[in-house]
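# Sequence plus predicted model, see below.
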Amino acid sequence: MSSPVAPGRSTLDLRTLTPARVALGRSGASLPTRPLLDFTLAHARARDAVHAAFDAEMLIAALGALGLAAVSVRSRAPNRKDYLRRPDLGRQLDDASVEHLATVATTPGRLAVVIGDGLSPTAVHAHAVAVLTSLLAHLAEDDAVAIGQIVVASSARVALGDEIGAILGAEMVVMLIGERPGLSAPDSLGAYLTFAPKPGRTDAERNCVSNVHQAGLSHDEAAFKIAWLVREGLARQVTGVALKDESADRSPRRIGAV
């Protein structure tokens, strides 16, 4: 028979295991001053992350320093205000970007990588290049998987990768994008993988590796999961609900080359 737990003990212990706001206490009918100030600061950081300016040129330069060429595109959202109010505009390339991608889509590869600002440019600036660098190292273990093109997309939603991948003729697209900021993680990066990308794909047809930030998945952990899903997705010719993340086994199966 287990010994009784002192009142509040389990809740107080939980605070050491999670950044979630639990056991904050109270002062009368309100929060104590310290938790209230912490909440206000976290909320301000989340808002700042959403409205941060996206520096596509900086990312392209950082990729270039690694010997990786990238092209820049943007969605139909003309500014951040319209991007937040009109999610549909963030899912479509503007005309100039469509024409530009068509000119570079001469040698399609099996995999295209898109880096988009999403709802947290702060996350992309902090993590995207490091995750991509680690991903390339993991993919180098399998010569059958090569990145055909890297695209940096401004005012991007996840589905923008579908149109980009279709124009480039990629078998799969990986979208690295800033996730909606939370009160404990304003700089969380996500990766979305879609096999046979084309406009109209649904979220059920994608795999997602999320919560890449200091207190979440490390860059290498995320890259390992993404590489596993890339190999398995290409081998099985599917992503989404039909492809379960079994990367913890660390033994990707070869289902047959595409």
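Arrived safely.
# all contacts plus neighbour counts: C-alpha atoms, from now on.
OK.
# mind listing the strands for this protein?
In the chain, strands defined by DSSP state E lie at 70-74, 111-116, 147-154, 172-178, 189-195, 206-212, listed in chain order.
# hold the first one in mind and look at this next one:
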Amino acid sequence: MHDDDPWAFLKTHTPARIAQGRTGRSLPTSALLSFQLDHARARDAVHSTLDTALLLNQLNEVHPSPVPINSEAVDRQLYLKRPDLGRKLSEASHTTLQQLAYHSRFDLCIVVADGLSALAINRYALPVVTGLVEQATTLNWSVAPLCLVEQGRVAIGDEIAHSLKADLVVVLIGERPGLSSPDSMGAYLTYRPRPGLTDESRNCVSNIRPNGLSHAFAIQKITYLLTEMKRRQLSGVLLKDDMPTYTLPHTSSPVVTVQSPETPD
């Protein structure tokens, strides 16, 4: 016999897997099937691939001549087994960036990487990139060529931005899928990026998706942090997020502003 869970009302407040009910000592069949479906979606997200051609065309409409980039991880299996290779530019990509050889610095570099959920990038990267480029234009900031990275992790953005001589970098990347969020995108921000930086040098705005942090507010939050980084000439744990909390919309998950060990990097 199926017993109703007295805590079922909590399900109206969170997408977390709580108050699933029970049949005897087990979960109801519907709850078990739901778990298996969400688990399959999370696994599929990890193995999803960028729609590279479409994204490059779309990014070109936002800011001319986006640059396709690859990490040293030559395929998905190697990427998952060797996280370190996802943090490094391939030799060909390094050469490509060297050939661009800009003499002046850029204010901002925007990097888009598949991370652990290319699904998230395919769905949500474009509106956030568009908004950030518009904000940069309003601030009279120069924007480096947009970079689209396959098999990339967070730290690869430091090497890219350093090669392009950018003062600030934003890495938009697919986050590790959860059972209720296979398509979550994160934004990782660094002041004066360069190879060798570690997690404490970065700030993060996470869970960017319709059921998490809206595109509009993510753009607002990222722009605020970038402006503070440029003004105060620092980032990471030294930069506190003092953006007024009353501007925060209702979301299903909190905003995280310091990178943790559970991120794609």
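Perfect, thanks for sending it. In this text, all values refer to a predicted model and were calculated from it rather than measured experimentally.
# still on that earlier bit, can you say which of the strands of the first structure is packed in most?
With neighbours defined by mean count of other Cα atoms under 10 Å, none of the strands of the first structure is more surrounded on average than strand 172-178, at a mean of 30.
# Counting by contacts, list what that one packs against.
Using 3 or more Cα pairs under 8 Å, 6 or more residues apart in numbering; DSSP states H and E as the contact criterion, the neighbours of strand 172-178 of the first structure among helices and strands are strand 111-116, helix 121-139, helix 160-168, strand 189-195.
# Check the mean deviation of that strand from the second structure.
Between strand 172-178 of the first structure and the corresponding residues of the second structure, superposition yields a mean separation of 0.5 Å, by mean Cα distance after the TM-score superposition for the first structure.
# Provide the aligned range in the second structure for that strand.
Under TM-score structural alignment, strand 172-178 of the first structure corresponds to residues 168-174 of the second structure.
# what do you get for stretch 226-246 of the first structure?
Residues 222-242 of the second structure are where stretch 226-246 of the first structure aligns, with TM-score structural alignment as the criterion.
# quick revisit: can you say which of the helices and strands packed on strand 172-178 of the first structure is nearest to Asp220 of the first structure?
With Cα to Cα as the measure, helix 121-139 is the member of those nearest Asp220 of the first structure (5.8 Å).
# average distance between that closest one and the second structure?
Plainly put, helix 121-139 of the first structure ends up 1.1 Å away from its match in the second structure on average once the two are laid over each other (mean Cα distance after the TM-score superposition for the first structure).
# now what about that helix, what contacts it?
Residues from elsewhere that reach helix 121-139 of the first structure, judged by Cα atoms under 8 Å, 6 or more residues apart in numbering: 49-55, 59, 62-63, 115-117, 145-146, 176-179, 186-189, 212-213, 219-220, 222-224, 226-227.
# quick revisit: a markdown table for the helices and strands packed on strand 172-178 of the first structure, including distance to Ala204 of the first structure?
Rendered in a markdown table, the data for these read as follows (distance: least, Cα to Cα, whole Å):
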| stretch | distance to Ala204 of the first structure |
| --- | --- |
| strand 111-116 | 19 |
| helix 121-139 | 23 |
| helix 160-168 | 13 |
| strand 189-195 | 10 |
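# tell me the contacts of Gly233 of the first structure?
Contacts of Gly233 of the first structure (Cα under 8 Å, 6+ apart): Phe195, Thr239, Leu243.
# Name the nearest residue to the aligned partner of Phe35 of the second structure in the first structure, ignoring sequence neighbours.
Under the alignment (TM-score structural alignment), Phe35 of the second structure pairs with Phe39 in the first structure. Counting by Cα to Cα, 6 or more residues apart in numbering, Phe39 of the first structure lies nearest to Leu183, which is 7.4 Å off, once chain neighbours are set aside.
# Quick check, the one you found in contact with Arg47.
No. Assessed by Cα atoms under 8 Å, Leu183 of the first structure is found out of contact with Arg47, at 9.6 Å.
# Report how many residues lie close to Arg34 of the first structure.
Around Arg34 of the first structure there are 10 other residues, counting by other Cα atoms under 10 Å.
# follow-up on the earlier one: got CSV for the strands of the first structure, with distance to Leu136 of the first structure too?
What follows is the strands of the first structure, written out as CSV (distance: least, Cα to Cα, whole Å):
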stretch, distance to Leu136 of the first structure
strand 70-74, 14
strand 111-116, 11
strand 147-154, 8
strand 172-178, 12
strand 189-195, 14
strand 206-212, 16
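# Indicate which one of those is closest to Ala23 of the first structure.
Per Cα to Cα, nearest to Ala23 of the first structure of the strands of the first structure: strand 206-212, 23.7 Å.
# got the contact list for the closest one?
Contact partners of strand 206-212 of the first structure, identified using Cα under 8 Å, 6+ apart, comprise 127, 179, 188-195, 217-219, 222, 225-226, 229, 239-241, 243.
# Would you mind giving the residues in the second structure matched to that strand?
Strand 206-212 of the first structure covers residues 202-208 of the second structure once aligned (TM-score structural alignment).
# Per the alignment, Asp95 of the first structure pairs with which residue of the second structure?
Using TM-score structural alignment, Asp95 of the first structure sits opposite Glu91 in the second structure.
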